[in-house]
Structure formats: C-alpha cells, structure tokens
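K.L.:
With the sequence up front, the predicted model follows.
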Amino acid sequence: MIICETDRLYLREWTPDDWLRFRPLATDPRVLRYIGDGKPWDDERIQRRITGLIELSAQRGWIIWPVIHRADSELIGFCGFGDGFLPEVEIGWRLRPEYWGQGLATEAARAVLEYGFQRWNFPRIISVAQPANAASIRVMEKLGLEFDRRFDHKGIEVVCYAKSNPFPPTAVRQDWR
C-alpha cells in the first residue's frame, strides 16, 4: 500500500523481504556516521527491525516507511515517524549515499511531514540530529522546522528542530489510509 507520493518518490508499507534492500542503510559507514553508535547492523538485527516495523504499522499506523525511487524502482532509504522522544513525534530519514545531494530527502520528508499533520493530526513534529550533521539540519530548515533546543541524548549532543501543525483541525483529512 502506498502511503504518500511525490514526483520522484513514493513511500509504501514494508514487506518481509525488504530487509535485503534495507541492508545498505544499516551497514554503510557513511550512512551511519551520525546514527547512534555508528556501528553496522548484522543481518539478524536488520530482519528483526523490518519485522518490528511491519508489526508496529499494523498496531498504530505511523512508522518509518521505505522510500522508493520511481526512476529505477529502488528502495533508496526510509522516511517517517519515530516515538523515541514521546510525547513528541520525531520525523527522520535516511538515504543511500548514491542518492544524496539530489533533494530527495527533502522531497520525501516534505510529503511525510504533511501526511503526519493532515492524516494523524500531530500537533507538533520534531527532528533531531547531531550538530555536525549539516545535511540533515539543512533538510530540517528547508522543511520549515525551526531550532528548538540542544540536549544530550544517550550521551550524544543533539539539536532539535520543530514545527507546529499549520493545518486547522477542521482541515484534517480522515480519509487517508
């Protein structure tokens, strides 16, 4: 099932065999440079993650979804929502390096941000990155998120950007999904 679409991308539900296409996002040191401890995941951990995302999607509906590039039908990354900073919902993204620098992270995140505000009526969405992750911070700023605060997360300094829902409650579309 397609979650949302852009001119160059679409986001869909996970399938069990997506773990193989997810592998580059969980093993490439360039991708993991600013992610947690930066250590690559093994295949078992990747498979557990995909299984967990499928289950979580069935339970609550909003997760991180695979980003598919229309031009080559490749799974090039993911984008979506996480709950690591509840009560606030976090938007995050990750792309394979060969797709960096093309505006694709911004394109996917913009569609997901609107989806979160309109479909799920999130009052505010945050995004968190290490201060040295200039590319992700640029995406946040392009999305209209504004600097909110700095804090320590699991021993790592991070910056938090945020955006409030610009859609009035009466404009929320309940017919999505």
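P.N.:
Structure's in. What do you need?
K.L.:
okay, CA-based contacts and neighbour counts for the rest of this
P.N.:
Will do.
K.L.:
mind listing the helices for this structure?
P.N.:
Here the chain has its helices, by DSSP state H, at 18-27, 29-32, 43-60, 104-119, 134-142.
K.L.:
and those as TSV, adding distance to V67 and mean neighbour count?
P.N.:
Shown next, in TSV, are the helices of the chain (distance: least, Cα to Cα, whole Å; neighbours: other Cα atoms under 10 Å):
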stretch	distance to V67	mean neighbour count
helix 18-27	10	18
helix 29-32	15	15
helix 43-60	14	14
helix 104-119	7	21
helix 134-142	16	17
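K.L.:
ok, structure two:
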Amino acid sequence: MLEPIVFETERLQAATLDRAQPGLGLEIRTLFTDKVSRYLPPDCSQLETQDDVAQWLDSRLSIGTIVRLSSTDQVAGYLFVFPEEAAQYRIGYVIAESYWGKGLATEAMQGLINHLAGSNKTTRFIAGIDPVNAASQKVLEKLGFGYDHTQAEIDYYVLETSQ
C-alpha cells in the first residue's frame, strides 16, 4: 500500500482520506450528484445509503488510496491512486460540481503527479475516461497525457515522467 499522500497546490489541500472523518458518508453522497457521476463507473452513481458508501469505500481502498481535496475547509473532490507495478499508477479524480470550470482538476492532478513522481527516475501514469467526457480529455491533454488505447468502451491515456 502507499504511504499517506499529503500535498498542497495553490488553491487545494490534499490528504489521504480519513475513513473515520465525521460526516464522511454524507459528504460522499452529497458530492456524487447525477451530473458528477454520469461519466464514472456505475457504482459511483448508486451511493444512496451509508452501506452503499461503505461498500464503495471498501472496494476502492482494497486496491488503492483515496485522497480528499479541500478548499477553504470544504471538500472539493477526491483523487484516486491505484498502484500497479513499480513506479506505475492508475489515477483518477472527481471534482464537486460547485468547483467545475475553475481549473481545479488540472491543478489537483498535477499536484498528485508531482507528489507520486517524487524522486523516481521514470513514473508512468494511466488514466481512463468515458470517450464522451470532453472536459476530462482536455484535463489529461493539458497535463501531457497522450491517448493510448480503448478497452471496454473506456479511452486510456498515458503520461510518463522523467526526473
């Protein structure tokens, strides 16, 4: 498993999700509106009860890490980090609807990439998006990701960093 992830960007604070955070279930259910979850995996749009959230968290945390993004002490979104082989990660994000259109997805993902790349000579990042999600495609392209392949109706983009 990954070490705790903590970093700051110009407008965001990022820290590994604390599962014991008071009100976390409500925070997650509130953030994942129909608009927010429309391009995400189906289980992200079915977070209606505390049990739904617990199962969703269990499934994500069994294979990776969730990083909570906050801005002025309010949740702004989450980053997802799934380590694969050495210095390779599948990453993703979800931004609260009230923060859309402000460049926070790009800022948060750049912070995550910088954090994870650290002192590794080469780090490979993989991100998958729904092909009709033009906003996420734009975020990935701004970050330097290039289209790699399509599998199971998901477009995969890759970025390799070198120190």
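P.N.:
Arrived safely. Everything quoted here is computed from the prediction, not taken from an experiment.
K.L.:
What would you report as the TM-score here?
P.N.:
Overlay of the two chains. TM-score (TM-score structural alignment, normalised by the length of structure 2): 0.81; 153 aligned residues with a Cα RMSD of 2.5 Å.
K.L.:
just to revisit the earlier point, I'd like the helices of structure 1 as TSV, with distance to G92 of structure 1 appended.
P.N.:
Output for those, formatted as TSV (distance: least, Cα to Cα, whole Å):
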stretch	distance to G92 of structure 1
helix 18-27	13
helix 29-32	13
helix 43-60	14
helix 104-119	8
helix 134-142	9
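K.L.:
Mind checking those for the one nearest to C4 of structure 1?
P.N.:
helix 104-119 (6.7 Å; Cα to Cα).
K.L.:
so how far does the closest one sit from its counterpart in structure 2?
P.N.:
For helix 104-119 of structure 1, the mean distance to aligned residues of structure 2 following superposition is 1.1 Å (mean Cα distance after the TM-score superposition for structure 1).
K.L.:
Helix 134-142 and that helix, what's the angle between them?
P.N.:
Interaxial angle, helix 104-119 of structure 1 versus helix 134-142 (axes from the mean of the first three to the mean of the last three Cα atoms, to 10 degrees): 40 degrees.
K.L.:
Tell me which residue of structure 2 lines up with G36 of structure 1.
P.N.:
Under the alignment (TM-score structural alignment), G36 of structure 1 maps onto P41 of structure 2.
K.L.:
gap between its match and E48 of structure 2?
P.N.:
Distance check for P41 of structure 2 against E48 of structure 2: by Cα to Cα, to the nearest Å, it reads 15 Å.
K.L.:
More neighbours: which of those two?
P.N.:
In this view P41 of structure 2 and E48 are compared by other Cα atoms under 10 Å, and E48 has more residues nearby, 15 against 11.
K.L.:
quick one, what contacts that one?
P.N.:
Taking Cα atoms under 8 Å, 6 or more residues apart in numbering, we find E48 of structure 2 in contact with R29.
K.L.:
Report the contact partners of the equivalent of T161 of structure 2 over in structure 1.
P.N.:
Using TM-score structural alignment, the equivalent of T161 of structure 2 in structure 1 is N165. By Cα under 8 Å, 6+ apart, N165 of structure 1 lies in contact with F117, N121, F122, P123, R124, I125.
K.L.:
Give me the subset of those residues that lies in strands.
P.N.:
Per DSSP state E, strands hold the following members of the contacts of N165 of structure 1: R124, I125.
K.L.:
Would you check which pair of the contacts of N165 of structure 1 lies furthest apart?
P.N.:
Across the contacts of N165 of structure 1, no pair lies farther apart than N121 and I125, at 10.1 Å, counting by Cα to Cα.
K.L.:
what sits up against stretch 90-102 of structure 1?
P.N.:
24-25, 30-31, 64, 76-84, 105, 109, 113, 125-128.
K.L.:
for the residue lying closest to I2 of structure 1 once chain neighbours are set aside, what are its contacts?
P.N.:
Among residues not flanking I2 of structure 1 along the chain, R12 sits closest, at 4.2 Å (Cα to Cα, 6 or more residues apart in numbering). Counting by Cα under 8 Å, 6+ apart, R12 of structure 1 touches M1, I2, I3, C4, W65, P66, V67, I68.
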